[in-house]
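Asks: pasting the structure only:
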């Protein structure tokens, strides 16, 4: 059966040290998964993990050693950065036990959960979904995915973000409220995970606004860094 128009290209992310690319199926995000970030957003305690999604084509892949470009999106005056460890799923499944979860991981990457914070805050106030605040064009910049075997001891890695050379966010992966294995266990109760899924695992404290001309650099020990320039323009 012919398509009525050509289908869009497959969203994909580069693989570190390879010409291969990782095809993206879905993008899942974990909310408030660092205690200090939960506190700065007005919450506290180790709440049960909760999830939201971005469309696969929100991914903005940035190759190693390059400066990506993200157009400042429309309908916001408060675009925030959120640096995150991204888990790339290589083996699908449902109801995955935490003890078996890492067998489903293909690799890791540095990602940014870019957020139209003013729209998200308004949605929260009205009890509405966060989609306009979280799910928009190029809302998920990501660096190359490092295969699991080459990523090293990611569970204790440092994570940091600078804006124009000034540190905004700094923490370590072992401060996740729900670690990678636990996150996969919880998420796979709600969704059948598939190869190609990406999980943005949550951001440390220090989220703040960026503006056109700002250069963001996200780093996690053992992974390729992610560099991003915010440029003028709406809609990506």
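Replies: Structure received. What you see is a predicted model; the values in this text were computed from it and never measured.
Asks: Could you use CA atoms for every contact and neighbour count after this?
Replies: Will do.
Asks: Could you pull out the helices in this protein for me?
Replies: Secondary structure of the chain by DSSP state H: the helices cover 35-40, 98-101, 117-126, 131-134, 180-190.
Asks: Spatially central residue for this protein, please.
Replies: residue 200 (3.6 Å; C-alpha atoms, centre = their mean).
Asks: From what I see, that residue and residue 85 are in contact.
Replies: Yes. Using C-alpha atoms under 8 Å, residue 200 is in contact with residue 85, at 6.1 Å.
Asks: Show me the common contact partners of these two, please.
Replies: Common neighbours of residue 200 and residue 85 are listed as residue 111 (criterion: C-alpha atoms under 8 Å, 6 or more residues apart in numbering).
Asks: ok, back up a step: of the helices of the chain, give the one that comes closest to residue 28.
Replies: Counting by C-alpha to C-alpha, residue 28 lies closest to helix 180-190 out of these; the figure is 8.7 Å.
Asks: Below is structure B, check it against A:
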């Protein structure tokens, strides 16, 4: 299944994509793509529906983030061997974890705002894991049973805030609009091998990132297991798992960063695509 949320920001309704790629309304079935709806029982209830019997959503509404009421937005740094190489960083022995503020989450095609005083806003196409059932000290063998699905995330980052202003990475990862998520949550049964998905990101028509989830240092199963050793993961929590090479920070001989007027286009095989226009902060 491909589950989604559509409508004005803050007023999104739950939906499902039918076989023809049209949005069908789920508001009469679940209140949101969140919480119990992401459990095995909740997903089974949705899977039993015939989307053709659900109300058709007219037009092309705005898509919101594909998950509602996200409790934790956990991120993994330097998790692609080829990305670590381009930044000159040592391959980590254990996953590098940081948090993105949930207030950074926006829809997949919403505008991305360069923060006030930013000089180094960057892009990162990433595979995200959406938790469906509570995970606490889970084994690697059992990890995938806690996953409701996967989606695309653009882990937008301000590199000066992240690396040159002291403290942890969170401050460079959490600005408003720095977490485009979606277009939809894709359930695991639609993904033959989550560790073999092609990824790309273009900036204003120029291909910047080309990669595949096979070069992840720590795979999906291990990450769910590992993170659950340090915090309990709850339904609707999101883990974004790192980016392949081609970020602006790694450009040679001179890094390249986002500027107002740029457009990002990114996607992951089987999980859909995003498009964002970049604007300057006005406040």
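Replies: Now that the structure is in, tell me what you want to look at. In this text the structure is predicted, and so the values were computed from the model without any measurement.
Asks: thinking again about what came up before, just to confirm, what residue in structure 2 is aligned with the residue nearest to the centre of structure 1?
Replies: Correspondence of residue 200 of structure 1 to structure 2, assessed by TM-score structural alignment: residue 240.
Asks: wait, that match sits on residue 153?
Replies: Yes. With contact defined as C-alpha under 8 Å, residue 240 of structure 2 reaches residue 153; the gap is 6.9 Å.
Asks: Overlap in contacts, these two.
Replies: 126, 127, 128.
Asks: For the last one, give its distance to residue 257 of structure 2.
Replies: Here the criterion is C-alpha to C-alpha, to the nearest Å. By it, residue 128 of structure 2 lies 23 Å from residue 257 of structure 2.
Asks: Nearest residue to residue 241 of structure 2 in space, please, no chain neighbours.
Replies: With C-alpha to C-alpha, 6 or more residues apart in numbering as the criterion, residue 241 of structure 2 has its nearest non-adjacent residue at 5.0 Å, and that residue is residue 76.
Asks: how close does that neighbour get to residue 26 of structure 2?
Replies: Separation of residue 76 of structure 2 from residue 26 of structure 2 (C-alpha to C-alpha): 32 Å.
Asks: got it, and residue 168 of structure 2?
Replies: 40 Å.
Asks: Ok, residue 172 of structure 2 next?
Replies: 36 Å.
Asks: and what of residue 141 of structure 2?
Replies: Residue 141 of structure 2 is 33 Å from residue 26 of structure 2, where distance means C-alpha to C-alpha.
Asks: neighbour count winner among those two?
Replies: Between residue 141 of structure 2 and residue 26, residue 26 has the larger neighbour count (other C-alpha atoms under 10 Å), namely 22 against 10.
Asks: Whatever residue of structure 2 lines up with residue 40 of structure 1: neighbour count?
Replies: Counting by TM-score structural alignment, residue 40 of structure 1 corresponds to residue 86 in structure 2. When neighbours are counted by other C-alpha under 10 Å, residue 86 of structure 2 registers 16.
Asks: Check the one 5 residues further on too.
Replies: Applying other C-alpha under 10 Å, we find 16 residues neighbouring residue 91 of structure 2.
Asks: Can you tell me what residue 99 of structure 2 aligns to in structure 1?
Replies: Match for residue 99 of structure 2 (TM-score structural alignment): residue 53.
Asks: Can you give me the distance of the closest residue in space to that match that isn't next to it in sequence to residue 215 of structure 1?
Replies: Leaving aside its chain neighbours, residue 53 of structure 1 sits nearest to residue 28 (4.7 Å; criterion: C-alpha to C-alpha, 6+ apart). Taking C-alpha to C-alpha as the measure, residue 28 of structure 1 falls 25 Å from residue 215 of structure 1.
Asks: what's the answer for residue 225 of structure 1, then?
Replies: Going from residue 225 of structure 1 to residue 215 of structure 1 by C-alpha to C-alpha gives 13 Å.
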